[in-house]
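Q: Using only what follows, build the 3D model:
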Amino acid sequence: MTRTAFKKMHGLGNDFVILDARAQPVAMTATRAAALANRHSGIGCDQLILLEPSARATVKMRIFNADGSEVAACGNATRCVAAILGREGLAESRIETAAGLLEATTDGQDATVDMGTPRFAWEDIPLGYAMDTAAMPVAWDGLSAPMAVNVGNPHVVFFVKDLDAIALGAVGPLIEHDPLFPERVNVNVAQVTGPNTLNLAVWERGAGLTQACGTGACATAVAAIRQGKVQSPVTVSLPGGDLVISWAPGEPILMQGPATFVFEGEIDWAHFP
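A: Okay, the predicted model is just below:
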């Protein structure tokens, strides 16, 4: 194997290189994923997505962050995969991830994904030790008392009065790598703007500041609903655009938003050993 076709896609600016390994396997390592994600010497992306055959679903999706680390969930990438399957004639699909099986539908423009049921127990986040995840007794540089939510990957959510006043690029990596989070964590800072709306900025583990984070939007909407700050459905406005999140306690999270094709190409593996 010397070349493999890829698709470049994004969900609200959260961009992906998507390799189809359903017919021809691709050996992926952390080093190779990071090299492909490099925006100067590779193709460039927030996450690299590898599609593989699945015995339980339409397709298996593996997710590698820009630093090469493999993670279990990515909401925006799931919508992009649903859109690829939609182009293949499958308006409805089931996508296998390390976080579980996700049901998705697409109309060719937008996609809706059932992201599963959120988890709140400290050991499910996971945290380094037991504490109340609804209002964690911790703080970093003015950000305090977050809610922790696992939506296939770990998130902490802070609500603030002025989102623009938060230097997330500085405090985000401190929180991501805090020993409290043995698997690191995604950091969400949100400002409620109405009964069904909020603005959100996300520091994504392994990727940094991002234009959009689908699981972050899900975790933040769930936290806001659970705290009585908003009502479902919630329009979550990120730097790259809006996602609509629907959730009720005990029910799965539904995420709706766009999936955009950018271009296609081929990877010459001689440059990425």
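Q: all contacts plus neighbour counts: C-alpha atoms, from now on.
A: Will do.
Q: Find the centremost residue of the protein, please.
A: In the chain, the C-alpha nearest the mean C-alpha coordinate belongs to residue 74, at 3.2 Å (C-alpha atoms, centre = their mean).
Q: Verify the stated contact: it with residue 215.
A: Yes: with contact defined as C-alpha atoms under 8 Å, residue 74 reaches residue 215; the gap is 6.0 Å.
Q: The residue lying closest to residue 234 once chain neighbours are set aside - how many residues pack around it?
A: Leaving aside its chain neighbours, residue 234 sits nearest to residue 196 (4.7 Å; criterion: C-alpha to C-alpha, 6 or more residues apart in numbering). As a burial measure, residue 196 scores 19 neighbours (other C-alpha atoms under 10 Å).
Q: ok, residue 196 to residue 232 distance?
A: For residue 196, the distance to residue 232 equals 7 Å [C-alpha to C-alpha, to the nearest Å].
Q: follow-up on the earlier one: which residues sit in contact with the residue nearest to the centre of the chain?
A: By C-alpha atoms under 8 Å, 6 or more residues apart in numbering, the contact set of residue 74 is 63, 213-215.
Q: And this one, please, so the two structures can be compared:
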Amino acid sequence: MIRAFSKMQGLGNDFVVIDTREAPLTMTAPLARALADRKTGVGCDQVILIGNSTQANVSMRIFNADGSEVEACGNATRCVPLFVGRDVTVETQAGILSARMGGTDADLSVSVDMGVPRFEWEAIPLAYAMDTLMMPASWENLPPPAAVNVGNPHVIFFVDDLAAFPLDRLGPIIETDPLFPARVNVNFAQVTGPASLRLIVWERGAGFTRACGTGACATAVAALRRKLASSPVTVSLPGGDLVIDWTPGGTIQMTGPAAHVFDGTIDLDALV
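A: Next up, the predicted model:
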């Protein structure tokens, strides 16, 4: 089966995007893993299926590099207007998101309304009840984290020096800890100014990525709740900057660059 795809990226968080609105496609975990493989497939952090929706302009399904399907991806959502060619509402498992383009062709940015963050322990979800702003739990010498659900689950550690903590070792340990029955995205953040943070993320099902939009949202919200920063917050990731604007009780606005890299075709039957 020959299928067209687009390679897209937001701050280096990269995606294989397939349009299924006219030609449905059954995505399986083995096929998603094969497409995401950087040596034998196209290569990406996530595979994105754009489909029809009765509730929004389009729907979006998101498959991690390990084949697991997840609820939300902020950077992928910022790529959808570029793929469709206009501002859109997007149906996801996390709800209806709206994305709009801005800036110029040379400096294109996309803003997404990521909805209202959740803080209840059962909404993260956690295995048992606890305070999610200053969790009475930690790993090794990490400080007590915060937990936020922004369509998918995040745990956030605020540290003085990002280089002092081995994310590649601690990330998978924390991601799969029994405290997180749905696994969790792991964020290490360093406050760098009154409205700025540095952030590195171990993504659930994808590992270390150059950028994570929902991670930036969750971390900025946690910093604002702890009064470590003021809104809007500039979150600097290895791939670049995102601006997160949030007022308690409101929705999260995320703005940053997105890009269409190239188009191609691939024989899906040859992959699996």
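Q: tm score of chain vs chain?
A: With the length set by TM-score structural alignment, normalised by the length of structure 2, the two chains reach a TM-score of 0.97; 268 aligned residues with a C-alpha RMSD of 0.8 Å.
Q: if we can go back for a sec, check the gap between the residue nearest to the centre of structure 1 and residue 97 of structure 1 for me.
A: Plainly put, residue 74 of structure 1 is 9 Å away from residue 97 of structure 1 if you go by C-alpha to C-alpha.
Q: Return the distance of stretch 187-205 of structure 1 from the chain's centre.
A: Between the centre of stretch 187-205 of structure 1 and the centre of its host chain there is 14 Å, according to C-alpha atoms, centre = their mean, to the nearest Å.
Q: nope, stretch 241-260 of structure 2 is what I was after
A: On C-alpha atoms, centre = their mean, the centre of stretch 241-260 of structure 2 falls 12 Å from that of its chain.
Q: Residue 210 of structure 2: how many residues sit nearby?
A: 18.
Q: That one against residue 237, yeah?
A: Yes: Residue 210 of structure 2 lies in contact with residue 237 (C-alpha under 8 Å); the separation is 6.7 Å.
Q: got any residues that touch both of the two?
A: residue 200.
Q: Now residue 86 of structure 1: which helix or strand?
A: Here residue 86 of structure 1, judged by DSSP states H and E, is contained in helix 75-87.
Q: Next, the buried residues of that helix.
A: 75-86 (16 or more other C-alpha atoms under 10 Å).
Q: of all those residues, which comes closest to residue 228 of structure 1?
A: residue 75 (23.7 Å; C-alpha to C-alpha).
Q: who's in contact with the closest one?
A: Contacts of residue 75 of structure 1 by C-alpha under 8 Å, 6+ apart are 113, 115, 213-215, 255.
Q: try residue 70 of structure 2
A: Neighbour list for residue 70 of structure 2: 61-64, 93, 152 [criterion: C-alpha under 8 Å, 6+ apart].
Q: can you check residue 37 of structure 2 too?
A: So residue 37 of structure 2 contacts 43-44, 65 (C-alpha under 8 Å, 6+ apart).
Q: Out of the residues you listed, who's the most crowded?
A: residue 65 (27 neighbours).
Q: quick one: that one from residue 160 of structure 2, how far?
A: With C-alpha to C-alpha as the criterion, residue 65 of structure 2 and residue 160 of structure 2 are 31 Å apart.
Q: the helices in the stretch 1-150 of structure 2, which residues?
A: If DSSP state H, counting those that start in this stretch is used as the criterion, the helices of the stretch 1-150 of structure 2 fall at 29-36, 74-84.
Q: could those helices be laid out in JSON lines, adding distance to residue 183 of structure 2?
A: Below are those laid out as JSON lines (distance: least, C-alpha to C-alpha, whole Å):
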{"stretch": "helix 29-36", "distance to residue 183 of structure 2": "17"}
{"stretch": "helix 74-84", "distance to residue 183 of structure 2": "18"}
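Q: Select, out of these, the one closest to residue 268 of structure 2.
A: By C-alpha to C-alpha (comparing all of these), the closest turns out to be helix 29-36, at 7.6 Å.
Q: Sweet, I'm off.
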